[in-house]
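1. heads up, no residue letters with this:
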């Protein structure tokens, strides 16, 4: 073998060993970080009213991908929790799924490198198994049809007490609305009949409604509104003043992070 080829092979082998070692170190650090981080409490509200059709291809794909991604990111270790509520006439009583992660990292103090790798591999496999189960259950809840009369009203405001209870738990709370966010309640706001005419009115209504909800303490959860609208939707369908109302309502109640997707 020529000396130049031999040197090339040695250099290539050394480079690949560095790459694989680096990848392994990153995975180990990721596992360690997840195991030692605060618990994440995930709360998902899925709209089960007449205005949101989860059977439409665009909506189905968007929400399936969203649920899978949320679970992949948030369900990581023992103490993490995952709940789903349906949004309809009786939102606050509509919990349909409640699961807690049970996988715990074994004590690694004093173990050798080989045993440490085995412990972390078993940990990751167990987490994957739990995640897959949660994903299956969540997608099942997404696809469930609501043909009852409860689908005639959309009581999103009733989710506030649910969030307040969850944020009392130690850890981080992340809330996701899979909804068009169109409140429609007989004895409250009805954005189907009368949405805010502009951002100023949206803020005025949000301030007034937040005053009625001031007894509920929201300990700064992260809130995401995942809307069912295609990018080409008109403002009549995807009314920006409606989501502005919710952003201001949540902010007035003490929520620092409110995003729209």
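-> Cool, got the structure. Just so it is clear, the model here is predicted, and its values are computed rather than measured.

2. from here on, just use CA atoms for contacts and neighbour counts.
-> OK.

3. quick one: the strands in the stretch 151-261 of the chain?
-> 172-178, 222-226, 257-260 (DSSP state E, counting those that start in this stretch).

4. and for the stretch 1-150 of the chain?
-> So, for the stretch 1-150 of the chain - with DSSP E, counting those that start in this stretch - the strands run 40-47, 81-87, 95-100.

5. any chance of the ones you listed in a markdown table, plus distance to residue 24?
-> Listed next are the strands of the stretch 1-150 of the chain as a markdown table, based on distance: least, C-alpha to C-alpha, whole Å:
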| stretch | distance to residue 24 |
| --- | --- |
| strand 40-47 | 25 |
| strand 81-87 | 28 |
| strand 95-100 | 28 |
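
6. could you dump these to JSON lines with mean neighbour count?
-> JSON lines is the format used below for the strands of the stretch 1-150 of the chain (neighbours: other C-alpha atoms under 10 Å):
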{"stretch": "strand 40-47", "mean neighbour count": "24"}
{"stretch": "strand 81-87", "mean neighbour count": "24"}
{"stretch": "strand 95-100", "mean neighbour count": "15"}
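
7. out of those strands, flag the one nearest residue 237.
-> Taking C-alpha to C-alpha, strand 40-47 is the member of those nearest to residue 237, at 16.0 Å.

8. gap between the closest one and the chain center?
-> Relative to its chain's centre, strand 40-47 lies at 6 Å (C-alpha atoms, centre = their mean, to the nearest Å).

9. would you mind getting the angle between that strand and strand 81-87?
-> 20 degrees (axes from the mean of the first three to the mean of the last three C-alpha atoms, to 10 degrees).

10. for strand 40-47, packing partners?
-> helix 57-74, strand 81-87, strand 172-178 (3 or more C-alpha pairs under 8 Å, 6 or more residues apart in numbering; DSSP states H and E).

11. just to revisit the earlier point, quick one, which of the strands of the stretch 1-150 of the chain is nearest to residue 223?
-> strand 40-47 (9.4 Å).

12. and the angle for the closest one with strand 95-100?
-> Using the same axes, to 10 degrees: strand 40-47 against strand 95-100 is 160 degrees.

13. and the helices in this protein, which stretches?
-> With DSSP state H as the criterion, the chain has helices at 3-36, 57-74, 113-143, 159-166, 199-212, 240-252.

14. which parts of the shortest one are buried?
-> Think helix 159-166. Buried residues in helix 159-166, counting neighbours by 16 or more other C-alpha atoms under 10 Å, are found at 159, 160, 161, 162, 163, 164, 166.

15. ok, stretch 19-39 next?
-> Going by neighbour count (16+ other C-alpha under 10 Å), the buried part of stretch 19-39 is 28, 31, 34, 35, 39.

16. for the second one, which residues are in contact?
-> Looking back up the chat, that one is residue 31. 120, 124 (C-alpha atoms under 8 Å, 6 or more residues apart in numbering).

17. hold the first one in mind and look at this next one:
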């Protein structure tokens, strides 16, 4: 019985040490590069209460999850006819946790508390600035076209940094660019999932020149739950699911 108790003690101690080691490892993970693409075309109206509330909550969650330590980066781009050159915001986290490897438990706790306070303040400032970009109006002629393909070189450039890249599209994902070899889903959307897959695989061949790595990609759609299929065409999001996956993306989700 005595040996059993001693064995259990050492197993418990080993598990606790392992758990602490995992937590330490998590806090020292590399930087996260967050890319947020906000649709600023005529088809998405962020003044509608449903869209405003949904997008504000999503942006709050993104900042809470991805802003964790010094070096984390967040860029906001506008989606319109000139997406790749439409960076509206670029922020890098400055809050830094001091080295507490040789500190006493009391000093370590004080340092962690101070860091969490600084990070909370910085998150609030970032959230405020991102919300300002969310409600910014685009009344220029650039709101006539939706060039989501142009986000790919932006993702490829972020991939070059070596950070963990996370991409968020707050958009209806209705690609709408006139001209040869382009898609205009306002004029001609895919009729079903099979056609969406066919188009996406064909387009991926010319878009593979952008090395996007394996980012997690989220599409946050502006549609209410009772939206019609004509408004929220599932074949459109199927196209993007297939295209992003063909280009090497990791998880591709929609909400």
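-> All right, it came through fine. From a predicted model like this one, the values you see are computed outputs, not experimental measurements.

18. TM-score for these two?
-> Put the two chains on top of each other and the TM-score (TM-score structural alignment, normalised by the length of the second structure) is 0.89; 234 aligned residues with a C-alpha RMSD of 1.4 Å.

19. could the buried residues of helix 159-166 of the first structure be laid out in TSV, adding distance to residue 21 of the first structure?
-> Output for the buried residues of helix 159-166 of the first structure, formatted as TSV (distance: C-alpha to C-alpha, whole Å):
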residue	distance to residue 21 of the first structure
159	47
160	47
161	48
162	45
163	43
164	44
166	40
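
20. can you find the partner of residue 217 of the first structure in the second structure?
-> The pairwise alignment with the second structure assigns residue 217 of the first structure to residue 211, based on TM-score structural alignment.

21. its match: neighbouring residues, count only.
-> 17 (other C-alpha atoms under 10 Å).

22. these two touch, right, it and residue 154?
-> No: under the criterion of C-alpha atoms under 8 Å, residue 211 of the second structure makes no contact with residue 154, lying 10.2 Å away.

23. sorry, back to before: closest one of the buried residues of helix 159-166 of the first structure to residue 98 of the first structure?
-> Using C-alpha to C-alpha, residue 166 comes nearest to residue 98 of the first structure of these, at 12.0 Å.

24. and the closest one, what does it touch?
-> 41, 173.

25. from residue 71 of the first structure, how far out is it?
-> As judged by C-alpha to C-alpha, to the nearest Å, residue 166 of the first structure and residue 71 of the first structure stand 17 Å apart.

26. got it, and residue 255 of the first structure?
-> With distances taken as C-alpha to C-alpha, residue 255 of the first structure is found 22 Å from residue 71 of the first structure.

27. now swap in residue 212 of the first structure and tell me
-> Counting by C-alpha to C-alpha, the gap from residue 212 of the first structure to residue 71 of the first structure is 33 Å.

28. quick one: which of the two has more around it?
-> residue 71 (17 against 9).

29. pull the contacting residues for the more buried one.
-> Going by C-alpha under 8 Å, 6+ apart, residue 71 of the first structure touches 131, 134, 135.

30. repeat for residue 229 of the first structure
-> Applying C-alpha under 8 Å, 6+ apart, we find residue 229 of the first structure in contact with 59, 180, 237, 238.

31. how close does residue 256 of the first structure get to residue 176 of the first structure?
-> 15 Å.

32. more crowded one of these two?
-> residue 176 (22 against 15).

33. how much space is there between the equivalent of the more buried one over in the second structure and residue 141 of the second structure?
-> In the second structure, the residue matched to residue 176 of the first structure (TM-score structural alignment) is residue 168. Between residue 168 of the second structure and residue 141 of the second structure the computed distance is 24 Å (C-alpha to C-alpha).

34. before we move on, what about residue 58 of the second structure?
-> 28 Å.

35. more crowded one of the two?
-> The neighbour comparison of residue 58 of the second structure against residue 141 (other C-alpha under 10 Å) goes to residue 58, with 16 against 11.

36. residue in the first structure paired with that one?
-> Aligned by TM-score structural alignment, residue 58 of the second structure pairs with residue 66 of the first structure.

37. output the contacts of residue 71 of the first structure as JSON lines; include the columns distance to residue 227 of the first structure and neighbour count.
-> Below are the contacts of residue 71 of the first structure laid out as JSON lines (distance: C-alpha to C-alpha, whole Å; neighbours: other C-alpha atoms under 10 Å):
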{"residue": "131", "distance to residue 227 of the first structure": "24", "neighbour count": "20"}
{"residue": "134", "distance to residue 227 of the first structure": "22", "neighbour count": "24"}
{"residue": "135", "distance to residue 227 of the first structure": "20", "neighbour count": "18"}
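
38. wait, which of the residues you listed is closest to residue 92 of the first structure?
-> residue 134 (21.7 Å).

39. ok, that closest one - contacts?
-> Contacts of residue 134 of the first structure by C-alpha under 8 Å, 6+ apart are 71, 99.

40. if I look at the corresponding residue of the second structure for it, how far off is residue 158 of the second structure?
-> Under the alignment (TM-score structural alignment), residue 134 of the first structure pairs with residue 126 in the second structure. Residue 126 of the second structure sits 19 Å away from residue 158 of the second structure, going by C-alpha to C-alpha.

41. and residue 67 of the second structure, by the same measure?
-> Distance of residue 67 of the second structure to residue 158 of the second structure, given as C-alpha to C-alpha: 16 Å.

42. residue 150 of the first structure touches residue 90, doesn't it?
-> Yes: using C-alpha under 8 Å, residue 150 of the first structure is in contact with residue 90, at 7.1 Å.

43. what residue in the first structure is paired with residue 107 of the second structure?
-> Using TM-score structural alignment, the equivalent of residue 107 of the second structure in the first structure is residue 115.

44. and what of residue 79 of the second structure?
-> When the first structure is aligned by TM-score structural alignment, residue 79 of the second structure is paired with residue 87.

45. what residues are up against that match?
-> Residues in contact with residue 87 of the first structure, defined by C-alpha under 8 Å, 6+ apart, are 45, 46, 47, 48, 49, 94, 154, 155, 156.

46. between the residues you listed, which is nearest residue 82 of the first structure?
-> residue 45 (11.3 Å).

47. that closest one against residue 174, yeah?
-> No: look at residue 45 of the first structure against residue 174 with C-alpha under 8 Å: they stay out of range, at 11.3 Å.

48. what sits in contact with each of the two?
-> Contacts common to residue 45 of the first structure and residue 174, judged by C-alpha under 8 Å, 6+ apart, are absent.

49. returning to that earlier point: residue contacts, the match of residue 176 of the first structure?
-> Residue 168 of the second structure makes contacts with 34, 35, 36, 37, 217, 218, 219, 220, as judged by C-alpha under 8 Å, 6+ apart.
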